[in-house]
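S.K.: I need the structure of the sequence given here:
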Amino acid sequence: MSVGLVIVSHSAQLAAGVVELAAQMARDVVLVPAGGTDDGGIGTSLDKVMSALGQADGGDGVVVLTDLGSAVMTAESALEFMGNPEKIVLADAPLVEGAVAAAVAAQSGAALAVVQKAAEAALSPGPASAGQGASGVIPGAAPGAAAGGTGSTVRPDGAVTAVLTLINPIGLHARPAAALAGALGALDVDIDINGADGQSVFLLMALGAGQGTELHVTATGPDAQRAVDLVRAEVENGFGEL
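M.R.: Presented below is the predicted three-dimensional model:
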């Protein structure tokens, strides 16, 4: 099982559309729309939200995403009626981007807190790694660096770095960006790829990195080496597209 998602919107069509979009990148995740009023109008329904929460909860928890303010109030009321269960959380996130990012994280098997974080960080640029320029190039990374995993280095400050070249024909487009962000989201790491948060599918896509682009990767945290090795393996495998 995985963390489930509930999409609460004033429009039934909008909620269903967000679910359809997110499902393209997370086919094993339970995504349930809760849009519109009980009579099919524009608005929100407490009964619909509570029913959706029950459908989405497979045991690993549920992340709820909403559109406008009153949808938040309806979701909060539903949680109150249910006794504010610990495994159901309301994400403060943009509806579409947050839903896709959360779905990608859930597909990777990430825990509830990680899926919530993925949603809430969907459009937030991660802090640039210390000493890294806007171009993503790490000045002075190689000198004095100790050997890390295959082809990576470890800076004196403990950060693991690597420079990789995209070889798949389309580059870091939606599918590989989603797969990469989802896998990295399940790790205990802060990872920067050319100035973008490596755990954000949207920020990775925004790089516009095509075939031949160099990726400057910097990772810190307990899973830093594992994360850099994961990125290297995916890049060298062409994200399975060769």
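
S.K.: contacts and neighbour counts: CA atoms only from here.
M.R.: OK.

S.K.: in this protein, which spans are helices?
M.R.: If you assign secondary structure with DSSP state H, the helices in the chain sit at 12-23, 46-56, 69-81, 95-107, 112-120, 174-185, 201-206, 224-236.

S.K.: so the third one versus helix 46-56, what angle?
M.R.: When you say that, I think you mean helix 69-81. 60 degrees (axes from the mean of the first three to the mean of the last three C-alpha atoms, to 10 degrees).

S.K.: contact partners for the residue nearest in space to the middle of the chain?
M.R.: In the chain, the C-alpha nearest the mean C-alpha coordinate belongs to A101, at 3.5 Å (C-alpha atoms, centre = their mean). Listed by C-alpha atoms under 8 Å, 6 or more residues apart in numbering, the contact set of A101 reads V115, A118, A119, A122, A178, G182, S200, V201, F202.

S.K.: next, format those as CSV and append neighbour count.
M.R.: Output for the contacts of A101, formatted as CSV (neighbours: other C-alpha atoms under 10 Å):
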residue, neighbour count
V115, 33
A118, 32
A119, 29
A122, 25
A178, 27
G182, 29
S200, 32
V201, 31
F202, 25
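
S.K.: just curious, which of those residues is nearest to A93?
M.R.: Here the nearest of the contacts of A101 to A93, counting by C-alpha to C-alpha, is A119; it sits at 5.7 Å.

S.K.: name the nearest residue to that closest one, ignoring sequence neighbours.
M.R.: G98 (4.0 Å; C-alpha to C-alpha, 6 or more residues apart in numbering).

S.K.: any idea how far G41 is from the one you found?
M.R.: 25 Å (C-alpha to C-alpha, to the nearest Å).

S.K.: more neighbours: those two, which one.
M.R.: G98 (27 against 13; other C-alpha atoms under 10 Å).

S.K.: do you know how far the more buried one is from A224?
M.R.: From G98 to A224 the distance is 25 Å (C-alpha to C-alpha).

S.K.: L31 - how many residues pack around it?
M.R.: 29.

S.K.: my bad, should have said G58
M.R.: 15.

S.K.: relative to T161, which of the helices of the chain is closest?
M.R.: Once these are compared by C-alpha to C-alpha, helix 224-236 is nearest, at 7.1 Å.

S.K.: tell me the angle of the closest one relative to helix 174-185?
M.R.: In terms of direction (the same axes, to 10 degrees), helix 224-236 departs from helix 174-185 by 160 degrees.

S.K.: second input sequence below; structure requested for side-by-side comparison:
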Amino acid sequence: MGVGLVFVSHSALIAEGLVQLAAQMAPDVRLLAAGGDDDGGIGTSATRVEEAIRAADGGDGVAVLGDLGSAILTAETVVELLDDPPAAGVRVLDRPLAEGGVAAALAAQAGDGLDAVCRAAAGERADEPAPAADGLSPLEREVVLEDPDGLHARPAADLVRTVSGFDAAVTVQGTDARSLLAVLALGLRQGARVRVAATGPDADAALQAVAALLERR
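M.R.: All right, here's what the predicted structure looks like:
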């Protein structure tokens, strides 16, 4: 079923909005909001967090992200007191709720395990890249970024999903193309000349797919 995610916020609207945002890029992932206190006001609710963790558990673990320190504390307390925790475990992550949550959701959408999903939320490599075949140099290509808005959130998410479908290690401007946060940090604008490199069994196919995505308006 894949790793599930829970967004814990002091505001129910923020938590629900982040679920909607992440669902646009990771439609197959169990995404749950646990926002507000027990009465729907500003605050956190241990009951809501526990219910969300239960609902997000599909058998492969749950990652929980919070917006402020007390949200993290509430989530950690809930996890410690679970009588019957998810078999694959629950991780509470003190990472940026929006950027980290979307990055984690993309990793979960790609089928990565709990460890890799947590690394993705931190902006680290979601999974180990495929090694270069027989020590060959990476295939490289330079393309012009055509999207008028540059490599913003949605096309960056498309890039991460595309790369995750190949048995290849792909870099964009020397940055791991499987890391959403690393790709966004490049700040690439329309008209930028982008260097794409790939190694591994599917290097050529991955390179062609990434080039087509970057050259698409």
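
S.K.: turn the contacts of A101 of the first structure into CSV, including distance to V163 of the first structure.
M.R.: Shown next, in CSV, are the contacts of A101 of the first structure (distance: C-alpha to C-alpha, whole Å):
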residue, distance to V163 of the first structure
V115, 28
A118, 25
A119, 28
A122, 25
A178, 20
G182, 21
S200, 19
V201, 20
F202, 21
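
S.K.: closest one of these to G240 of the first structure?
M.R.: G240 of the first structure lies nearest to A178 out of the contacts of A101 of the first structure, by C-alpha to C-alpha, at 13.4 Å.

S.K.: and the alignment partner in the second structure of the closest one, what does it touch?
M.R.: Aligned against the second structure by TM-score structural alignment, A178 of the first structure finds its counterpart in A157. Shown in contact with A157 of the second structure (C-alpha under 8 Å, 6+ apart): M25, L106, L180.

S.K.: and these, which is closest to E215 of the second structure?
M.R.: L180 (18.7 Å).

S.K.: please name the nearest non-neighbouring residue to L21 of the first structure.
M.R.: V100 (7.4 Å).

S.K.: how much space between the one you found and G195 of the first structure?
M.R.: Taken as C-alpha to C-alpha, the span from V100 of the first structure to G195 of the first structure is 21 Å.

S.K.: repeat that for L90 of the first structure.
M.R.: Going from L90 of the first structure to G195 of the first structure by C-alpha to C-alpha gives 29 Å.

S.K.: same check, this time on T165 of the first structure
M.R.: 16 Å.

S.K.: same question, S2 of the first structure
M.R.: S2 of the first structure is 30 Å from G195 of the first structure, by C-alpha to C-alpha.

S.K.: same question, V32 of the first structure
M.R.: Counting by C-alpha to C-alpha, the gap from V32 of the first structure to G195 of the first structure is 34 Å.

S.K.: kindly report the same for L112 of the first structure.
M.R.: Taken as C-alpha to C-alpha, the span from L112 of the first structure to G195 of the first structure is 26 Å.

S.K.: more neighbours: those two, which one.
M.R.: G195 (26 against 22).

S.K.: I'd say G113 of the second structure and V62 touch.
M.R.: No: using C-alpha atoms under 8 Å, G113 of the second structure makes no contact with V62, being 9.9 Å away.

S.K.: and for these two, which residues touch both?
M.R.: Shared contacts of G113 of the second structure and V62 (C-alpha under 8 Å, 6+ apart): V3.

S.K.: which position in the second structure aligns with A119 of the first structure?
M.R.: Aligned partner of A119 of the first structure by TM-score structural alignment: A121.

S.K.: which ones are touching its match?
M.R.: Here A121 of the second structure is in contact with R95, P96, E99, G100, G101, V102, A103, A104 (C-alpha under 8 Å, 6+ apart).

S.K.: now do A118 of the first structure
M.R.: Going by C-alpha under 8 Å, 6+ apart, A118 of the first structure touches G98, A101, A102, A105, G185, Q199, S200.

S.K.: do you know how far it is from A186 of the first structure?
M.R.: Distance from A118 of the first structure to A186 of the first structure, by C-alpha to C-alpha: 10 Å.

S.K.: shared neighbours, the two?
M.R.: A105.

S.K.: quick one: what's aligned to P96 of the second structure in the first structure?
M.R.: Under the alignment (TM-score structural alignment), P96 of the second structure maps onto P94 of the first structure.

S.K.: neighbours of that match, how many?
M.R.: Neighbour count of P94 of the first structure, defined by other C-alpha under 10 Å: 18.

S.K.: neighbours of P169 of the first structure, how many?
M.R.: P169 of the first structure has 12 nearby residues by other C-alpha under 10 Å.

S.K.: which non-adjacent residue is nearest it?
M.R.: P169 of the first structure sits nearest to Q211 (C-alpha to C-alpha, 6+ apart), 5.5 Å away.

S.K.: can you check V217 of the first structure too?
M.R.: Nearest non-adjacent residue to V217 of the first structure, counting by C-alpha to C-alpha, 6+ apart: I193, 4.6 Å away.
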